[in-house]
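Peer 1: coords please:
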Amino acid sequence: MLFAVGQLVAGALLLLLGGEGVVRGASRLAILARLSPLFIGLTVVSLGTSAPEMAVSVATAMQGQADITIGNVVGSNLFNMLVIVGFSAIVATLPVDRQITSFDAPFMVATCIAMGVLGYDGQIDKVDGVGLLVALLVYFGISYKLGKRKAPESIEDFVDDVAGEPMPEASWGRTVGAASLQLLILALGVGGLILGCEWFVAGSVTFARFFGLSEAVIGLTIVSVGTSLPELVTSVAATLKGERGIAIGNAVGSTILNILAVLGVSAVVSPVGLNVLRSIEVFDIPVMIGAAIVTWIVLRTHQRVTRVEGVVMVLLYVGYVSYLLLDAA
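Peer 2: Sure thing, here's the model as predicted:
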């Protein structure tokens, strides 16, 4: 048990350091590529911070532990939508880009509904997984076009709050060198997030099994929270540094990627597909769809998320987890 405590502490420290690296590297890349921070948050950062969900879900899917796989995706999405957006808003009121409310948030709702439809028959098979991955490519293509359209007109117009200074004009060679450095920082940050997440989840699962929780509940709560900590750390760090496009984009983008990428890949690599537990099909997935709709409505309200709305969203998640734990007792 002492070893599990050590894993929790070390994992938390790595998550903090990794989140700092991801935000710093991603923000600099946004300048170099002349892309908006929102696009970077929706794609590059979301891919990086969703790596723990991918690693855990693929591993459990290949081992036939579909309850943890499905529970991890659903639980992580609820955490993304309610806790990450909510807690980031508590830290500082979040302005919301119109692209989020007009495209990304509705797409997020659609992907949650798609998961419910695909899992209605009790299984998400390889064909379903391929369909999800095709939808992922479509989403990335549209996001790239929108990101280019909303990019700053010049490097000088977009100040890098993370580094504390704007990116100076440079030759092509220096630009490539700078991009390589930021990619390295981003990669190290993602590596820290993945390792920290692995240690944190391992310690958490040890505690959960000690108290006799089922695999489905472990996936919906302990594992999903642990694998979502990179998104939380990254979004809060981005909020504190003024990169609020990254904060919102990371939460929404990670929710979309959890279904299209994580669930899609897991379904494809699973030997027999992913069986959806009946309780998750009739309760947890509908709750996820409802949370997606609520999040979209909150984001549309005056194009910002206030501290009061943030508190309500976090309390909704606390209520959901409390219900699961009481029901499992």
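Peer 1: C-alpha from now on. contacts and neighbour counts both.
Peer 2: Will do.
Peer 1: buried stuff in the longest helix along the chain?
Peer 2: Longest helix in the chain, counting residues (DSSP state H): helix 172-210. Across helix 172-210, burial judged by 16 or more other C-alpha atoms under 10 Å covers 175, 178-179, 182-183, 185-205, 207-208.
Peer 1: Repeat that for stretch 1-12.
Peer 2: Of the residues in stretch 1-12, those with enough neighbours to count as buried (16+ other C-alpha under 10 Å) are 4, 5, 7, 8, 10, 11, 12.
Peer 1: So which of these belong to helices?
Peer 2: Per DSSP H, helices hold the following members of the buried residues of stretch 1-12: 4, 5, 7, 8, 10, 11, 12.
Peer 1: Which elements pack onto the longest helix of the chain?
Peer 2: In terms of contacts (3 or more C-alpha pairs under 8 Å, 6 or more residues apart in numbering; DSSP states H and E), helix 172-210 is packed against helix 2-32, helix 46-49, helix 51-62, helix 224-240.
Peer 1: which residues sit against the following helix or strand past the last one?
Peer 2: Translated: helix 224-240. Moving toward the C-terminus from helix 224-240, the next helix or strand (DSSP states H and E) is helix 244-257. Judged by C-alpha atoms under 8 Å, 6 or more residues apart in numbering, the contacts made with helix 244-257 from elsewhere in the structure are 23, 37-43, 45-47, 49-50, 76-77, 80-81, 84-85, 88, 94-97, 100, 104-105, 107-108, 111-112, 136, 231, 234-236, 238-239.
Peer 1: Filter those down to just the buried residues.
Peer 2: Judged by neighbour count, with 16+ other C-alpha under 10 Å as the criterion, the buried members of these are 23, 37-43, 45-47, 49-50, 76-77, 80-81, 84-85, 88, 94-97, 100, 104-105, 107-108, 111-112, 136, 231, 234-236, 238-239.
Peer 1: Please provide the structure for the following sequence as well, for comparison with the first:
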Amino acid sequence: MIIEFLLLLLGFILLTKGSDLFVDGASEFARYLHIPQLIIGLTIVAMGTSAPEAAVSIRSALENSADLSIGNIVGSNILNILIILGICSLIAFIPIEKSTTKKDIPFMIFSTALLMVFGYTDASLSWFEGFIFLIWFIVYLIYLYTHSKKEEEQKPSKSIFKILIFIILGLAFILLGSQFVVESATEIALYLGVDEKFIGLTIVSLGTSLPELFTSFMATRKGNAGIAIGNIVGSNIFNILFILGFTSLLTPIPFQSSFLIDTFICILTGIVLWIYAYKNNGLNKKSGILMLVCYGLYFLYLL
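Peer 2: Just a heads-up that it's a prediction; the model follows:
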């Protein structure tokens, strides 16, 4: 069993390093193609920080470990808000722009509610529902692009050879890391006598959220706390609409009735975030403490 835990840790390390390399390489490559910085941030960087969730969820679904797939996404989204934003708001006040309060956070809440509705109606995510998720994600990107300010084009700082090395190594680490995480987490769940849902909602979701945690934590420490909220909200939207949407196109994803409670809790965490954003225009230390306490209560519920 010690080997399984070591493989799980190695998988998390590979996922984190792989996503970091992929983000750097893909962002530089996009600049070579003259893609606007906003689109790079909304797609490539969001995909990079959510690459661990994507790799684990897709592999889990294809290997008939659907509980790990759904649990990973829902658990990561809950953890992103309550733990990551909770910790960051203890370090510094996190400002939330009005556009994020009025548009992005409600969009995140609605997307989560849509997941709960789809899961409740037929106890699975079909290819058609996955298609709706992807269409909804494209609509969101178009909206953001059309309402964004034009930015000065940035030139790549790395050679094309180095960029391709970063992308290839990043993808290789992500794929290998996801294999280690899925296989070792499944073995650990069997050994401990707990279901894959619990492992997915806790251990795996924490491991796959490491890129979001590092990105938000470092942004807050460097005085760019506003980046933290954009990173989390964007990743949560990407997790549901793109990852689950794309995965359900490949194979139907069973949705256990017990996940309805977890998805509802995920909606509540979004509402809590929206209330603080609306009332205080950001997150302070009091809100951070409340979020961490809420996650503690949620973890006790899982136990």
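Peer 1: hang on, the earlier thing: next, format the helices and strands packed on helix 172-210 of structure 1 as CSV and append distance to residue 267 of structure 1.
Peer 2: Below are these laid out as CSV (distance: least, C-alpha to C-alpha, whole Å):
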stretch, distance to residue 267 of structure 1
helix 2-32, 28
helix 46-49, 18
helix 51-62, 7
helix 224-240, 18
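Peer 1: Would you mind saying which of those helices lies nearest residue 265 of structure 1?
Peer 2: Proximity to residue 265 of structure 1, assessed across those by C-alpha to C-alpha, is greatest for helix 51-62 (7.1 Å).
Peer 1: Could you give the separation of the closest one from the chain centroid?
Peer 2: Here the centre of helix 51-62 of structure 1 is set off from its chain's centre by 14 Å, with C-alpha atoms, centre = their mean, to the nearest Å.
Peer 1: correct me, but residue 295 of structure 2 touches residue 82?
Peer 2: Yes: applying C-alpha atoms under 8 Å, one finds residue 295 of structure 2 in contact with residue 82, separated by 6.0 Å.
Peer 1: Which one's more surrounded, those two?
Peer 2: In this comparison of residue 295 of structure 2 against residue 82, neighbours counted by other C-alpha atoms under 10 Å, the higher total goes to residue 82 at 26 against 18.
Peer 1: Which residues are in contact with the closest residue to that one other than its chain neighbours?
Peer 2: Closest residue to residue 82 of structure 2 in three dimensions, ignoring its sequence neighbours and counting by C-alpha to C-alpha, 6 or more residues apart in numbering: residue 291, at 4.7 Å. By C-alpha under 8 Å, 6+ apart, the contact list for residue 291 of structure 2 reads 81, 82, 83, 86.
Peer 1: Next up, the contacts around the last one.
Peer 2: When you say that, I think you mean residue 86 of structure 2. By C-alpha under 8 Å, 6+ apart, residue 86 of structure 2 lies in contact with 287, 288, 289, 290, 291, 292.
Peer 1: What's the PyMOL syntax to select whichever of the residues you listed are buried?
Peer 2: Taking 16+ other C-alpha under 10 Å as the burial criterion, the selection of buried members of the contacts of residue 86 of structure 2 in PyMOL is written as:
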select buried, resi 287+288+289+291+292
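Peer 1: Which of the contacts of residue 86 of structure 2 are conserved in structure 1?
Peer 2: Here those are checked against structure 1 with both residues aligned by TM-score structural alignment, their matches' C-alpha atoms under 8 Å, and the contacts held in both are 287, 288, 289, 290, 291, 292.
Peer 1: and the residues you listed as JSON lines, adding secondary structure?
Peer 2: Rendered in JSON lines, the data for these read as follows (DSSP: H, G, I helix; E, B strand; the rest coil):
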{"residue": "287", "secondary structure": "helix"}
{"residue": "288", "secondary structure": "helix"}
{"residue": "289", "secondary structure": "helix"}
{"residue": "290", "secondary structure": "helix"}
{"residue": "291", "secondary structure": "helix"}
{"residue": "292", "secondary structure": "helix"}
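Peer 1: how near is residue 259 of structure 2 to residue 296 of structure 2?
Peer 2: If you measure residue 259 of structure 2 against residue 296 of structure 2 using C-alpha to C-alpha, to the nearest Å, the figure is 18 Å.
Peer 1: between the two, which one's more packed in?
Peer 2: Here residue 259 of structure 2 and residue 296 are set side by side on neighbour count (other C-alpha under 10 Å), and the busier one is residue 259, at 20 against 14.
Peer 1: Now check structure 1 for the residue matching the more buried one.
Peer 2: Using TM-score structural alignment, the equivalent of residue 259 of structure 2 in structure 1 is residue 280.
Peer 1: For the residue nearest to its match when sequence neighbours are not counted, list the residues it contacts.
Peer 2: Nearest-residue entry for residue 280 of structure 1: residue 71, 7.6 Å, with adjacent residues in sequence omitted and distances by C-alpha to C-alpha, 6+ apart. With C-alpha under 8 Å, 6+ apart as the criterion, the residues that contact residue 71 of structure 1 are 216, 217, 218, 219, 220, 221, 224, 280.
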